[in-house]
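**Student:** Provided below are the primary sequence and the corresponding predicted coordinates.
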Amino acid sequence: MVKPYKNLEGSKKEQVRTMFNRIAPRYDLLNHLLSFGIDNIWRKNVVKQLRELKAPLILDVATGTGDLAIQIAKIDPIAVYALDLSEEMLAIAREKIEKRRLHTTIQLKHGDSEELPFGNNFFDAATVAFGVRNFENLQKGLSEIHRVLRQDGRLVVLEFSRPKKFPLKQLYHFYITRILPWWGGIISHDKDAYSYLPESALQFPDGKDFTKELQKAGFESQKILPQTFGVATIYVAIKK
């Protein structure tokens, strides 16, 4: 199990909360900078997988600073419940949501993805953007999302993946293991956080391996949509 801080005590969950609380002030800047702004396109592509739903009730797990929840609000859901483990990330999300006057649509919730504070069969859809690799127990987190979704409810996951073709595979590996940790560490003042990002991305079970994890949790995989030559992937699954 990859943890953000190898020299600190505590569970992965505790360390992830500490990490995001530390890097929250510079998180958005680094997200857009290190992805060259392409992460905005990826989030819009996630929302495209929800557009056909009529007045849905949606859960955004690991919402961070709320960027995906804000995008989802554009499809006129009944409500978006945006949950995150980090209080500091939610504080920034709150500012952004209030600035856009979306506080009646987006409900922020401090909570644990592996112990969701919602009843069974509650949501029409759920999303997770760059969050599942931070779950301490992947199966527990996916099973909790399955529990709170209604029958035939939709799960859309956006996560980093590994390009497979030469030369992008080699270029990506060099960027994510050398350039990104150095650059991210300087700007965030937390070198460990931006060393953890590539380590967790490279160890994440992407592609068909992730669809197997979805199936174990009770989902039926519908789509695997590689983004930007496979740097990230969108997974669409249905609760069965």
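**Tutor:** Yep, it's here.
**Student:** Could you use CA atoms for every contact and neighbour count after this?
**Tutor:** Noted.
**Student:** Lys239: neighbour count?
**Tutor:** Look at Lys239: counted by other C-alpha atoms under 10 Å, it has 23 neighbours.
**Student:** Over to Trp183?
**Tutor:** Neighbour number of Trp183 under other C-alpha under 10 Å is 16.
**Student:** Ser143 now?
**Tutor:** 19.
**Student:** Show me what the top helix by length along the chain packs onto, helices and strands only.
**Tutor:** Selection of the longest helix in the chain by residue count, based on DSSP state H, yields helix 12-34. If you count contacts as 3 or more C-alpha pairs under 8 Å, 6 or more residues apart in numbering; DSSP states H and E, helix 12-34 packs onto helix 38-48, helix 87-99, helix 180-188.
**Student:** In addition, the following structure is provided for comparison:
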Amino acid sequence: MEATISKSESKRQILKNKLKSRTVFLNAIAELIASTIFSALYFIFISRYLSEKFHTDYIMLSFSIGLTFFAAVYIPFHTYRIHIIPFITLITSLRRRNPYILLHKIPAQIIGAFLGVLIFNSINELTTSVQIENLQLINMGDNALLVFINAATASILCYGFYMIRVLFKSKQLAGTIYLSVFYTVLFAATAFFANTSALNPFGYLFYDLLGNQTIADQSVGFVLLNHIVAPVVAVLLIFFYIKPKVLTYRK
């Protein structure tokens, strides 16, 4: 009798592990697809705005970017399990105190962003032939200020993500729509000053590393500081020091 129960429990555990592995794999694939779609469309819409061949104003660009975020989240997997933005993945893992989520989402985001930038570069060469750094509407030569804006944007994005995450259940379409609207507003408020890479960190990282420059005369060290290090520090400060109740909410 005990042997039968033990075998039954063993089979259930094996099945549970298989289902968990399958879920992780599907989430990674969905994250990769979403990141590819997002990075490609993100830069394509900006290039359309900058090109004289297209008639797109700044408000329409902002809505297009928000729609891009919605499409990237909803098409492969219409829940909040899609992050796209690595800072959201980071703070999610901290909140759950389970860093395994970083192991499959971050690599998928990196590969997806790389593929998305390659797609954009190919399309840009054949059509618009613009430089994304020209999006900056106000000429700001202070790199330190740009890094600050980028870091602040990352922290606001993560805070807003969890405000919506608490108010709306993960599988509700309304939550995805509100998150996309929030992203639209954040893009409109920050892109006016500079290319805010916190809104597409791996996308901007590969855009810079593949021979372009969103900020003139920057070194590899500054690229990493602006796109990765400063935003991560800002997100960690939000999580560990400000500690709003919304960030400690559990499902």
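**Tutor:** All right, it came through fine. Because the structure is predicted, anything quoted here is derived from the model rather than measured.
**Student:** TM-score for these two?
**Tutor:** Laid over one another, the chains give 0.28 as their TM-score (TM-score structural alignment, normalised by the length of the first structure), with 119 aligned residues with a C-alpha RMSD of 6.2 Å.
**Student:** tell me which element Ala3 of the second structure is part of?
**Tutor:** helix 2-50 (DSSP states H and E).
**Student:** My error: substitute Phe206 of the second structure in the last question.
**Tutor:** helix 201-209.
**Student:** Show me what counts as buried in that helix.
**Tutor:** 201-208 (16 or more other C-alpha atoms under 10 Å).
**Student:** which residue packs closest to Phe161 of the second structure, ignoring adjacent ones?
**Tutor:** Leu179 (6.7 Å; C-alpha to C-alpha, 6 or more residues apart in numbering).
**Student:** From Tyr204 of the second structure, how far off is the one you found?
**Tutor:** Distance from Leu179 of the second structure to Tyr204 of the second structure, counting by C-alpha to C-alpha, to the nearest Å: 21 Å.
**Student:** do the same with Ile149 of the second structure
**Tutor:** 15 Å.
**Student:** circling back to that earlier point, closest one to Lys223 of the first structure among the helices and strands packed on helix 12-34 of the first structure?
**Tutor:** Using C-alpha to C-alpha as the measure, helix 38-48 is the one of those that comes nearest Lys223 of the first structure, at 11.7 Å.
**Student:** Show me what the following helix or strand past that closest one packs onto, helices and strands only.
**Tutor:** Proceeding N to C from helix 38-48 of the first structure, the next assigned helix or strand is strand 57-61, under DSSP H and E. Under the contact definition 3+ C-alpha pairs under 8 Å, 6+ apart, strand 57-61 of the first structure sits against strand 79-84, strand 123-129.
**Student:** Would you mind getting the angle between the strand ranked longest in the first structure and strand 57-61?
**Tutor:** When the first structure is parsed with DSSP state E, its longest strand is strand 149-160. On the basis of axes from the mean of the first three to the mean of the last three C-alpha atoms, to 10 degrees, strand 149-160 of the first structure is oriented at 40 degrees to strand 57-61.
**Student:** Name the residues of strand 149-160 of the first structure that are buried.
**Tutor:** 149-150, 153-160.
**Student:** out of the residues you listed, who's nearest Leu33 of the first structure?
**Tutor:** Using C-alpha to C-alpha, the buried residues of strand 149-160 of the first structure come closest to Leu33 of the first structure at Phe160, 15.8 Å.
**Student:** shouldn't that closest one be in contact with Gln227?
**Tutor:** No. Counting by C-alpha atoms under 8 Å, Phe160 of the first structure does not reach Gln227; the two are 9.1 Å apart.
**Student:** what's the overlap in contacts for these two?
**Tutor:** Thr233 (C-alpha atoms under 8 Å, 6 or more residues apart in numbering).
**Student:** on that earlier part again, for the helices and strands packed on helix 12-34 of the first structure, give me TSV that also has distance to Ala237 of the first structure.
**Tutor:** Shown next, in TSV, are those (distance: least, C-alpha to C-alpha, whole Å):
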stretch	distance to Ala237 of the first structure
helix 38-48	12
helix 87-99	27
helix 180-188	31
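**Student:** Please tell me how far Ile5 of the second structure sits from Leu15 of the second structure.
**Tutor:** Ile5 of the second structure is 15 Å from Leu15 of the second structure, by C-alpha to C-alpha.
**Student:** same question, Val232 of the second structure
**Tutor:** 37 Å.
**Student:** what about those two, which has more around it?
**Tutor:** More neighbours surround Val232 than the other of Val232 of the second structure and Leu15, with 22 against 12 (other C-alpha under 10 Å).
**Student:** For the more buried one, which residues are in contact?
**Tutor:** 87, 151, 154.
**Student:** In helices only, show me these.
**Tutor:** 87, 151, 154.
**Student:** looking at it, the first one is touching Ala151, isn't it?
**Tutor:** This points to Phe87 of the second structure. No. Using C-alpha under 8 Å as the test, Phe87 of the second structure is too far from Ala151 to be in contact (10.5 Å).
**Student:** circling back to that earlier point, quickly name whichever of the contacts of Val232 of the second structure is closest to Ile46 of the second structure.
**Tutor:** Looking across those and measuring by C-alpha to C-alpha, the closest to Ile46 of the second structure is Ala154, at 19.7 Å.
**Student:** I figured that closest one hits Phe87, correct?
**Tutor:** Yes. Ala154 of the second structure is within contact range of Phe87, at 7.0 Å (criterion: C-alpha under 8 Å).
**Student:** Of those two, which one has the most company?
**Tutor:** Ala154 (30 against 25).
**Student:** ok, the more buried one to Phe182 of the second structure distance?
**Tutor:** 13 Å.
**Student:** What are the neighbouring residues in contact with Ala113 of the second structure?
**Tutor:** 35-36, 38-40, 202-203, 206.
**Student:** mind redoing it with 6 Å?
**Tutor:** 35-36, 39, 202-203 (C-alpha atoms under 6 Å, 6 or more residues apart in numbering).
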